[in-house]
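Engineer: Predicted model follows, preceded by the sequence.
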Amino acid sequence: MRVGNEKTYPDCPVIVRIVEVGGLTKSELMHKLRQQSVLMNELAERLFADDRFTTSDTTYILQTIELTVADLGFPDGATIVQIFKRANDLGLQLCPLELGPHLRLVYLDQPEGSLGHPLQTNQAPYGSITIASDILTENVDFPKGFYLRRINGVLWLRGYRADHLHVWNPDDHFIFCQSKESLNK
């Protein structure tokens, strides 16, 4: 639970990561995930299989910012539309969908987040980090994006579904992009 008067972005603590993205086909990316013993749920597999999920031939660097919904100024939670708009107003950008698997490959020491917490349904699981990315379709049955999670020591790249009315909790974590830099590889 958050206490009032906490600072919001950009005047709050955030986690910054520099991630190299691109340069791999979807099958090469899938192979690297398997090499790292990363598991995927059915929704992540559906995202991977969809033709609208593309990868870049060019390698580039993304600077990402991890923060909570409350860090964006929503102490009572917010919908994805509200979250994305506020982030945009604050100069943050949505991430390319391919960041999810690339970030999973480099963020191998993600802590367990659900230990000591009750199971939740229709909510982001404790300890999960949702990648803020463009939504491919408004179809409620199709996954909206990826999130990262560690469950019983196993790393996961998972897909999620949520409609535009879903209210994310103030302590839910999101990754946004702050900058992009091309690499000549």
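Structural biologist: Now that the structure is in, tell me what you want to look at.
Engineer: hey, let's count contacts and neighbours off CA atoms from now on
Structural biologist: Fine.
Engineer: and residue 29, what does it touch?
Structural biologist: 101-102 (Cα atoms under 8 Å, 6 or more residues apart in numbering).
Engineer: Can you name the next helix or strand after the host helix or strand of it?
Structural biologist: Using DSSP states H and E, residue 29 sits within helix 26-35. On the C-terminal side of helix 26-35, the closest following helix or strand by DSSP H and E is strand 39-40.
Engineer: Quick one: list the elements packing against that next one.
Structural biologist: Packing contacts for strand 39-40, counted by 3 or more Cα pairs under 8 Å, 6 or more residues apart in numbering; DSSP states H and E, involve strand 154-160.
Engineer: alright, now check it against this:
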Amino acid sequence: MLANEEYKKVYPDCPTIIRNVTIGGQTKLQLIQALQDSSILLNKYGELLLADDRLIVSSTAYRLKTVELAVSNLGIPNGGTTPEILHKATELGLHICPLELGPYLRLFYLEQPEVAADTGKTHQAPTGSVTVASEPLTEDDEFPKGFYLRKMDGKLWLRGYIADNLHIWNPDDRFIFVLSKEVDDHS
């Protein structure tokens, strides 16, 4: 957990985690098989997202440079709604992620630390989870909006989540955004 003064710092002058992730270059079935081969667990919302025809997996491989940071580091010190978070990130030059980044990032980020479960949290992002900021497939509040990554009981998870546009994310909730994209010439 960051110290209070670290939460007050706004991107890019704040603690971040930068990752370069190659995504695309395979079919959705191949991607699902790779998740199974890596013993990645899915919740029912993650399964729904992966099964949906609107989740497009690029046949061409490309690299994304991503940044992970806390909601407060977007200049939203008291937390905010998804629209507020996405708007503020855009103002800071960050981009929302393609939905397909979630599974690829889960396969890439196998060393995610496990954080003790916060048993008092309900209808909130779990402590230690990282949400992939992406455009929802539908406005339907009963359908999952995107993916988050979590390690729980020694197991890696790719989980989907449901949240309406009024849901308030906590200041210490972690999100991943895209910094830049490039075609992967090594595929």
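Structural biologist: Yes, it's here. Remember, predicted model here, so these are calculated numbers, not experimental data.
Engineer: for the helix holding residue 29 of structure 1, which positions count as buried?
Structural biologist: Residues of helix 26-35 of structure 1 classed as buried: 26, 29-30, 32-33 (neighbour count, 16 or more other Cα atoms under 10 Å).
Engineer: between those, which is nearest residue 153 of structure 1?
Structural biologist: Using Cα to Cα, residue 33 is the member of the buried residues of helix 26-35 of structure 1 that lies nearest residue 153 of structure 1, at 15.4 Å.
Engineer: Identify the residues contacting stretch 84-92 of structure 1?
Structural biologist: 9-10, 72, 93-94, 132, 176-178.
Engineer: the strands in structure 2, which residues?
Structural biologist: For structure 2, the strands defined by DSSP state E occupy 17-23, 41-42, 62-70, 130-132, 146-152, 155-161, 174-183.
Engineer: Give me the range in structure 2 that the helix holding residue 29 of structure 1 lines up against.
Structural biologist: Under TM-score structural alignment, helix 26-35 of structure 1 corresponds to residues 28-37 of structure 2.
Engineer: Might you report the residue contacts of the closest residue to residue 45 of structure 2 other than its chain neighbours?
Structural biologist: Distance criterion Cα to Cα, 6 or more residues apart in numbering; nearest residue to residue 45 of structure 2, sequence neighbours excluded, is residue 160 at 4.4 Å. Contact analysis of residue 160 of structure 2 by Cα under 8 Å, 6+ apart lists 42-49, 144-148.
Engineer: quick check, nearest of those to residue 103 of structure 2?
Structural biologist: Closest to residue 103 of structure 2, out of all of the contacts of residue 160 of structure 2 and judged by Cα to Cα, is residue 147, at 8.1 Å.
Engineer: wait, the closest one sits on residue 47?
Structural biologist: No - using Cα atoms under 8 Å, residue 147 of structure 2 makes no contact with residue 47, being 10.3 Å away.
Engineer: neighbour count winner among those two?
Structural biologist: A side-by-side neighbour count of residue 147 of structure 2 and residue 47, using other Cα atoms under 10 Å, places residue 147 first with 28 against 16.
Engineer: Next, work out how far apart that one and residue 48 of structure 2 are.
Structural biologist: In this view, residue 147 of structure 2 and residue 48 of structure 2 are 11 Å apart by Cα to Cα, to the nearest Å.
Engineer: go on, residue 78 of structure 2?
Structural biologist: Using Cα to Cα, residue 78 of structure 2 is found at 31 Å from residue 48 of structure 2.
Engineer: Equivalent analysis for residue 143 of structure 2, please.
Structural biologist: From residue 143 of structure 2 to residue 48 of structure 2 the distance is 8 Å (Cα to Cα).
Engineer: These two - which one has more neighbours?
Structural biologist: residue 143 (18 against 15).
Engineer: any idea how far residue 33 of structure 1 is from the counterpart of residue 132 of structure 2 in structure 1?
Structural biologist: In structure 1, residue 132 of structure 2 lines up with residue 131, judged by TM-score structural alignment. Distance, residue 131 of structure 1 to residue 33 of structure 1, by Cα to Cα: 17 Å.
Engineer: What lies in contact with stretch 66-74 of structure 2?
Structural biologist: So stretch 66-74 of structure 2 is contacted by 7-11, 14-21, 77-80, 85, 88-89, 92, 130, 169-180 (Cα under 8 Å, 6+ apart).
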